[in-house]
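1. sequence unknown, structure follows:
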């Protein structure tokens, strides 16, 4: 299937989710307000720490806020686009109804990854942009065009890494149907991404860079916006996105062979 047809399918799925959200306007507004509330309460630990000191391991408050902004942005992507669709896959596997997806003339991974969106999670995007603006105002400067371009590229790599990790996690449902605790563990670990990677001990820093690459998703983009990321440093998120995407695809194609439908 051509790329244009996949883009059309994606647009249809997104439009369907938007129409559903519009039908429940009150829920949309309430969920959006709650999302903003939790976003700004997440700032509390950082503000408490910086109330006691001017900087943490080389990060000023304004710089650390950029990391929180990236965490907020990616949390919106996770909870608004990735998680709703892929959790539906687990339900299909439990019920043995994934056949409805597998029999369609399109890539199954694409279909399950775009089956459901939560449009009200756009509030995370708004909150993240507000945090970025506040951060640079506090630092008394603005990011360069080159820094913004690099950060935009790293946003793509961050989404790819986050999506790949979630695909790998959800694929385990083909082997162990009940993975609720595992998905909860993943989202709990993701909370660590709100802190600059350098605040963690050396061993954890390695884990959060190469094994569960939280640093590549938030710390590196923040460094890019600050103009502190070297060209060599920018290659690591690019390589990470390529590797994790390939691994996720391999895990998905192998795992789906284990699927047993309700009629089998």
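-> Yep, that arrived. In this text the structure is predicted, and so the values were computed from the model without any measurement.

2. hey, let's count contacts and neighbours off CA atoms from now on
-> Noted.

3. buried sites along stretch 31-43?
-> Neighbour-count burial for stretch 31-43 flags 31-32, 35-36, 39, 43 (criterion: 16 or more other CA atoms under 10 Å).

4. scratch that, stretch 169-181
-> Quick answer for stretch 169-181 (16+ other CA under 10 Å): 169-174, 179.

5. Contacts for it next, please.
-> 86-87, 89-90, 93-94, 182-183, 251-252, 255-256, 258-259 (CA atoms under 8 Å, 6 or more residues apart in numbering).

6. would you turn those residues into JSON lines with secondary structure?
-> Output for the contacts of stretch 169-181, formatted as JSON lines (DSSP: H, G, I helix; E, B strand; the rest coil):
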{"residue": "86", "secondary structure": "helix"}
{"residue": "87", "secondary structure": "helix"}
{"residue": "89", "secondary structure": "helix"}
{"residue": "90", "secondary structure": "helix"}
{"residue": "93", "secondary structure": "helix"}
{"residue": "94", "secondary structure": "helix"}
{"residue": "182", "secondary structure": "helix"}
{"residue": "183", "secondary structure": "helix"}
{"residue": "251", "secondary structure": "helix"}
{"residue": "252", "secondary structure": "helix"}
{"residue": "255", "secondary structure": "helix"}
{"residue": "256", "secondary structure": "helix"}
{"residue": "258", "secondary structure": "helix"}
{"residue": "259", "secondary structure": "coil"}
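
7. Please compare the first structure with the one that follows:
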């Protein structure tokens, strides 16, 4: 219960801070809408000349894009702002104030800062899904929705774990801001299905930096095309990856605590 109360207070403080600057709130919200519109342009251009791309039709590709838009909003609205605070704390040597609180430090720093206007991306993603399924002429089954929800969970965990790994480097090499921005830039690749990539890139974006798991697998789940072995592999791989990120975080925190004591 104490943890829940601390989390609630942390979220309330983050939201209160964000809405204090109302003009910024409105401007950033409008920019988020503009960004979503621009995101559609490459897809529209590509499908002007062809009906399919590596077996994906336009409505099916929209499902991938919908997951990309939603996850991008989550990444830039909650994950990155909060974890950038960690880097700043490490740089200034003020992380001790966080570590002394009676709640798991990783949980606390993950909720430190939220940019609520990025929630517009979630509504945009929902609109893209609705339009895509209307174009397909059918709706996902309950099983498809459950699998998609499971894949969404794995996508969020993997995305968060990658960010945690990047931030953990800050305990060893303080200036890692650019690495987090680099990950945000690389994440743009996730707007395309993983089957577009071949050779080394396919291996990298499936196993090393699993962008395929983040957007392609959830889209396949909604289409009823995600196989059981792929689902199990994604769940197991995500659990292992999250455990690895957690272990690295604990090592980094231990190093920081030892150095500051």
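-> Received, thanks. Everything numeric in this text was worked out from a predicted model, so none of it was measured.

8. Put one on top of the other, what's the TM-score?
-> Once superposed, chain against chain, the TM-score is 0.95 (TM-score structural alignment, normalised by the length of the second structure); 261 aligned residues with a CA RMSD of 1.6 Å.

9. hmm, back to that, CSV for the buried residues of stretch 31-43 of the first structure, including distance to residue 4 of the first structure and secondary structure?
-> Output for those, formatted as CSV (distance: CA to CA, whole Å; DSSP: H, G, I helix; E, B strand; the rest coil):
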residue, distance to residue 4 of the first structure, secondary structure
31, 33, helix
32, 32, helix
35, 33, helix
36, 35, helix
39, 35, helix
43, 40, coil
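
10. got CSV for these, with distance to residue 237 of the first structure too?
-> Formatted as CSV, those follow (distance: CA to CA, whole Å):
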residue, distance to residue 237 of the first structure
31, 32
32, 31
35, 28
36, 28
39, 25
43, 25
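
11. one step back: which one among the contacts of stretch 169-181 of the first structure gets closest to residue 218 of the first structure?
-> Among the contacts of stretch 169-181 of the first structure, residue 183 lies closest to residue 218 of the first structure (CA to CA), at 20.0 Å.

12. Quick one: residues contacting residue 188 of the first structure.
-> Here residue 188 of the first structure is in contact with no residue (CA under 8 Å, 6+ apart).

13. Tell me the residue in the second structure aligned with it.
-> Using TM-score structural alignment, the partner of residue 188 of the first structure in the second structure is residue 185.

14. give the contact list for the counterpart of residue 202 of the second structure in the first structure.
-> In the first structure, the residue matched to residue 202 of the second structure (TM-score structural alignment) is residue 205. Going by CA under 8 Å, 6+ apart, residue 205 of the first structure touches 197-198, 215.

15. now do 6 Å
-> Listed by CA atoms under 6 Å, 6 or more residues apart in numbering, the contact set of residue 205 of the first structure reads residue 197.

16. Could you do the one 3 residues further on as well?
-> Under the criterion of CA under 6 Å, 6+ apart, the neighbours of residue 208 of the first structure are 214-215.

17. and the host helix or strand of residue 134 of the second structure, which stretch of the first structure?
-> If you go by DSSP states H and E, residue 134 of the second structure is part of helix 119-136. Aligned using TM-score structural alignment, helix 119-136 of the second structure spans residues 122-139 in the first structure.

18. Would you mark the buried spots in the matching stretch?
-> 122-125, 127-129, 131-136.

19. cool, stretch 253-261 of the second structure as well?
-> Buried, per 16+ other CA under 10 Å, within stretch 253-261 of the second structure: 253, 256.

20. now that stretch, how far from the centre of its chain.
-> Relative to its chain's centre, stretch 253-261 of the second structure lies at 29 Å (CA atoms, centre = their mean, to the nearest Å).

21. before we move on, the earlier item: mean per-residue distance, the helix or strand containing the match of residue 188 of the first structure versus the first structure.
-> Per DSSP H and E, residue 185 of the second structure falls inside helix 177-186. Superposing on the first structure and averaging over aligned pairs (mean CA distance after the TM-score superposition for the first structure), helix 177-186 of the second structure comes out at 1.5 Å.

22. tell me which residues of that helix are tucked away?
-> 180, 183-184.

23. with those residues in mind, which one is nearest to residue 11 of the second structure?
-> Nearest to residue 11 of the second structure among these, with distances taken as CA to CA, is residue 180, at 22.3 Å.

24. Which single one of the buried residues of helix 177-186 of the second structure is nearest to residue 237 of the second structure?
-> For those, the nearest to residue 237 of the second structure is residue 183 (19.7 Å; CA to CA).

25. and the helix holding residue 134 of the second structure, how far from the first structure on average?
-> Counting by mean CA distance after the TM-score superposition for the first structure, helix 119-136 of the second structure comes out at 0.6 Å.

26. The nearest residue to residue 144 of the second structure once chain neighbours are set aside and residue 131 of the second structure, how far apart?
-> Of all residues not flanking residue 144 of the second structure in the chain, residue 222 sits nearest, at 5.0 Å (CA to CA, 6 or more residues apart in numbering). Look at residue 222 of the second structure and residue 131 of the second structure: by CA to CA, to the nearest Å, they are 14 Å apart.

27. same question, residue 213 of the second structure
-> 23 Å.

28. repeat for residue 97 of the second structure
-> Counting by CA to CA, the gap from residue 97 of the second structure to residue 131 of the second structure is 47 Å.

29. Return the residue of the first structure aligned against residue 61 of the second structure.
-> Using TM-score structural alignment, residue 61 of the second structure lines up with residue 64 in the first structure.

30. same thing with residue 236 of the second structure?
-> By TM-score structural alignment, residue 236 of the second structure lines up with residue 239.
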